[in-house]
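*Asks:* Sequence first, predicted coordinates after that:
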Amino acid sequence: MDEKEAISGHFRDDFLWGTATASYQIEGGWNEDGKSQSVWDKHAHTEGKIDDQTNGDIACDSYHKYKDDVQIMKNLKVNSYRLSLSWSRLLPTGDSSAPNAAGVAYYNKLIDNLLENNIKPCVTLYHWDLPQCLHENGGWQSDDIVEKFKEYANFCFNAFGDRVKLWITINEPHVNATLGYGLGHHAPGIMDPMNACYMVSRTMLLAHAAAWHEYDTNYRSKQNGMVSISLNSDWAEPKDASNPKDAAAAIEYLQCSLGWFANPIFGSGDFPVYMREHIAQKSKEEGLSKSRLPEFSEEEIKYIKGTYDFFGLNHYTTRLCEQLNEHNEMHKFHPDLDVILLPDPTWDRAAVVQDGVDLRGYFAWSLLDNFEWKAGYTERFGIHYVDFKDPERKRTPRKSAAVFREIIVENGFK
């Protein structure tokens, strides 16, 4: 959107202005106070997995410096904060009958401190740091994980739901499935793009649905909160708009990224038709007796469909798509724009004014520079600079923090 198209105005009075983080990326304290190992602890400790050979053992040290984090949020004037819980800090054995009291106390203190400063917590149950003990028992590749995730969600709703009114079950399952189980760049480092990534997408969808139904049945009436999932998607445009194959490639890209998880939850209850038909055909050509994309039963389709209270979208950039080879399962694509570190909030304004979107909130990624997964500390996305060479992990606001604060105070754009 260029300057002459900029839209001025304000958002709704109860609009959520926030920032976001993830437990493994900021907390540190990886083996303190009863916390067990997560798949990211193991992955980052394995030689050659992280670009700069670092790990999240200390990261931003938010396990000890959470009050500092809340204070810089207060200075930023945000009214909400999206954080994630460490499953292995709360339930070290994966069993809710043996919770870690120190882990529960940590999140209670953080949540209470946020509320004392008029900052509403938005809590993500799972931001990729699966307990290693559960992974070794099959993890997301086993149907058993659905019941374990339901158990974990129930524990968290019961422990924190009196104060947390906005829940996200799973963050970016598409990324977790493709990078964790397809390409192996992320924990647990499994490289099986033709099978495992599809298998875990099925269990993730069922686990999300199980958590949503658990809240809807047992907690909604007394806690009055909302539960959904956070999906990621870049936008896609055809490289050559006049080329029907490029136009089809853009649509297929969206079906295989956003649609992969959005269609089951927000649409039909099942994977997108294009994915089902295309992967089934490829599987047949490979001589397989059934599709590599798992099937949902009719009962499971009904169970998954409609398990949302809002639509959570993480958006980063736009891509140009072209059809290089119609036989490729995954279409290759080229970036249209440089990666946008902080998506322009004016886009949200345009969505409200031009498209009538009922937009309720915007969380900027991220509050702090942090451990950026495979990239380690080589990439920085924080609106606050963190000195990782300083034992105190000093936080310093960037210019973007001042700009964001001005937008928040104005509740929109002048």
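*Replies:* Happy to help now that I have it. Residues are numbered from 1 along each chain as shown.

*Asks:* going forward, measure contacts between C-alpha atoms and count neighbours the same way
*Replies:* OK.

*Asks:* Leaving out chain neighbours, which residue sits closest to Phe160?
*Replies:* Among residues not flanking Phe160 along the chain, Asn108 sits closest, at 7.2 Å (Cα to Cα, 6 or more residues apart in numbering).

*Asks:* So what's the residue count around the one you found?
*Replies:* Asn108: 15 surrounding residues under other Cα atoms under 10 Å.

*Asks:* Which strands or helices does the host helix or strand of it pack on?
*Replies:* Taking DSSP states H and E as the criterion, Asn108 maps to helix 101-116. For helix 101-116, the elements it packs on are helix 62-76, helix 87-90, strand 120-126, judged by 3 or more Cα pairs under 8 Å, 6 or more residues apart in numbering; DSSP states H and E.

*Asks:* Tell me which of the ones you listed is the most buried.
*Replies:* Between the helices and strands packed on helix 101-116, helix 87-90 has the highest mean count of neighbours, a mean of 28, where neighbours are mean count of other Cα atoms under 10 Å.

*Asks:* try this one next to it:
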Amino acid sequence: LVYSAVLCVAAAERCFPDGFKFGTATASYQIEGGWNASDKGESIWDRFVHSRPEAIGDRSNGDVACDSYHKWRDDIQLLEDLNVDFYRFSISWPRVLPTGFPNRVSEDGARYYGDLIDGLLGNGIEPVVTLYHWDLPQPLQDLGGWTNPLISEWFADYARVIYDLYGDRVNTWVTFNEPTAICDIGYNDALAPGLESEGRGSYLCTKHVLLAHAKAYRLYEKEFKPKYQGQVSLTNHMMWFEPETEADTELTELVKAISIDRYCYPIFSATGGWPPALERYIAQKSAEEGEPRSRLPPFTQEEIQLIRGSYDYLGLNHYTTRTVRRAAAGEEIGTYLFEGVKELGVTLGARPEWPTTMSTWFTVYPPGFRALLSYVKQQYGDVGIFIMENGLSDSGTDLDDQPRVDYYRDYLEQVLLAMEEDGVQVVGYTAWSLMDNFEWMDGYQSRFGLHHVDFTSPSRTRTARRSAKYYAAVARTKDIDAKYEFDKMAEL
């Protein structure tokens, strides 16, 4: 390790500084399986895939997935081999609280995550824990889910249970993963709960998620931080956006406001509340539609103060860049942030020279990452940015995944440039994902894993790809040009 660090200093322009952390990530529904093990409750994803199998590209589900509910020790071994500093995973709310409420805590569910956390710490790996990665207890959805204003209290009650269980061993918390997916895609009939209420239900969801985050943050700040000195924030999926033509520049700024700033401005800005340009736009459009009030629900002054400043870092997931243009008259606009934004009359695309991936929404453009990081700094100052997801999807058929290695190297280079030339404070980087998993609407057709998973095998065999070997070398040396060995003859 000492020798590697010396080499790293010699090539400082391609090397991350001391203290910078590397990790990898997964999510509960995507890997755990055990969907009805012990007394676990039903989640909205259990209900969604079982009642609407046609909504998933290959009609698969996460009932077994990677079987990490039983194979968590194998997962820890993969993490050891990767030399990572931390492992970001999520807790399934209905696995710990089967009814969604704290009246009953599952002993088996609580033990599962406790064993995982202890196993990580015993191997020198820091647990980074996400409280909510999309698997809402179905009983809460039956009460209105994220459109019910009481859900912010229900989430804070859940957070208290988890802080009580693991706060002495977990120092980094993520309240929510990707509110834009929870609210804008979940209420555009694409992700669970599969409801169609874009521009109304999606905005109620946004407000209540922000309030739920703030209440969970303030709870930790008041009762747990004095004892454990941990850090809490949320992380959102941030694409970068570029105008297709110069005429689309102003429209592109509105897309940034609705996609990035709607979830950042209330928390990280000096004033709080909704982004002013977005608030004006939706109020005006609502009036033109004959609405008696804006479809974007207002915050009270008390709510603004509750949410503003509810962070210890800024979490950020990034994969791709999209181009922005105004949709033509009569042109159909696709799913929010996959193909377009109906609220703004926007179609999203990509430049022809950007390489494509297995995910229809995903093209490769590394400079977009630096531009995004610089934008966040310009908008919100010198907040420490924790990159919570970044990675590449492919078909998963080849262990020799050189394009994924190239993606990681090229995107990490842009992170370095943002840090060294733009003064952006990035504190950590998370590769998505530790292994192939249930990739939501794509099922098992697109793979993001550093490790291949054989989903036809009862043992769900994990096998390291070239990218795992590369990333292990980067995590060990902090050098994006680190040398590594890979058996090119390895076959599936």
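*Replies:* Sure, I can see it. For clarity, every value in this text was computed on a predicted model and none was experimentally measured.

*Asks:* Return the set of buried residues in the helix holding Asn108 of the first structure.
*Replies:* 103-104, 106-107, 110-115 (16 or more other Cα atoms under 10 Å).

*Asks:* which one of those sits closest to Arg220 of the first structure?
*Replies:* Closest approach between the buried residues of helix 101-116 of the first structure and Arg220 of the first structure, by Cα to Cα: Ile111, at 19.4 Å.

*Asks:* Could you find the counterpart of that closest one in the second structure?
*Replies:* Under the alignment (TM-score structural alignment), Ile111 of the first structure pairs with Ile117 of the second structure.

*Asks:* That match: what's it in contact with?
*Replies:* Applying Cα atoms under 8 Å, 6 or more residues apart in numbering, one finds that Ile117 of the second structure lies in contact with 127, 169-170.

*Asks:* give me every residue that touches Cys256 of the first structure.
*Replies:* 272, 275.

*Asks:* mind running it again at 7 Å?
*Replies:* Met275 (Cα atoms under 7 Å, 6 or more residues apart in numbering).

*Asks:* Over to the corresponding residue of the second structure for it. Which of the three states is it?
*Replies:* Using TM-score structural alignment, the equivalent of Cys256 of the first structure in the second structure is Ile258. Secondary structure, DSSP: H, G, I helix; E, B strand; the rest coil: Ile258 of the second structure is helix.

*Asks:* Distance of Ile258 of the second structure relative to Pro149 of the second structure?
*Replies:* From Ile258 of the second structure across to Pro149 of the second structure, the span is 21 Å (Cα to Cα, to the nearest Å).

*Asks:* what do you get for Leu251 of the second structure?
*Replies:* Distance from Leu251 of the second structure to Pro149 of the second structure, by Cα to Cα: 31 Å.

*Asks:* now Ala214 of the second structure
*Replies:* 14 Å.

*Asks:* And these two? Which one has more around it.
*Replies:* A side-by-side neighbour count of Ala214 of the second structure and Pro149, using other Cα under 10 Å, places Ala214 first with 28 against 17.

*Asks:* quick one, what contacts the more buried one?
*Replies:* 306-307, 310.

*Asks:* any idea whether it is helix, strand or coil?
*Replies:* Once three-state DSSP is applied, Ala214 of the second structure turns out helix.

*Asks:* what about the aligned residue in the first structure for it, distance to Lys302 of the first structure?
*Replies:* In the first structure, the residue matched to Ala214 of the second structure (TM-score structural alignment) is Ala209. According to Cα to Cα, Ala209 of the first structure stands 10 Å off from Lys302 of the first structure.

*Asks:* How many residues are close by the counterpart of Gly100 of the second structure in the first structure?
*Replies:* Aligned by TM-score structural alignment, Gly100 of the second structure pairs with Gly94 of the first structure. By the criterion of other Cα under 10 Å, Gly94 of the first structure has 22 neighbours.

*Asks:* three-state assignment of Gly94 of the first structure?
*Replies:* Strictly by three-state DSSP, Gly94 of the first structure counts as coil.

*Asks:* who touches Phe381 of the first structure in this structure?
*Replies:* So Phe381 of the first structure contacts 341, 365-366, 369 (Cα under 7 Å, 6+ apart).

*Asks:* and with 6 Å instead?
*Replies:* Listed by Cα atoms under 6 Å, 6 or more residues apart in numbering, the contact set of Phe381 of the first structure reads 366, 369.

*Asks:* per the alignment, it corresponds to what in the second structure?
*Replies:* So, by TM-score structural alignment, Phe381 of the first structure is matched to Phe448.

*Asks:* hey, which helix is longest across the second structure?
*Replies:* For the second structure, the helix that runs over the most residues, judged by DSSP state H, is helix 402-422.

*Asks:* contacts for that one?
*Replies:* By Cα under 6 Å, 6+ apart, the surrounding residues in contact with helix 402-422 of the second structure are 366, 370, 392, 424, 467, 480.

*Asks:* can you rerun that using 8 Å?
*Replies:* Contacts with helix 402-422 of the second structure, where a contact means Cα under 8 Å, 6+ apart, come from 13-16, 364, 366-367, 369-371, 373-374, 391-393, 424-426, 466-467, 470, 480-481.
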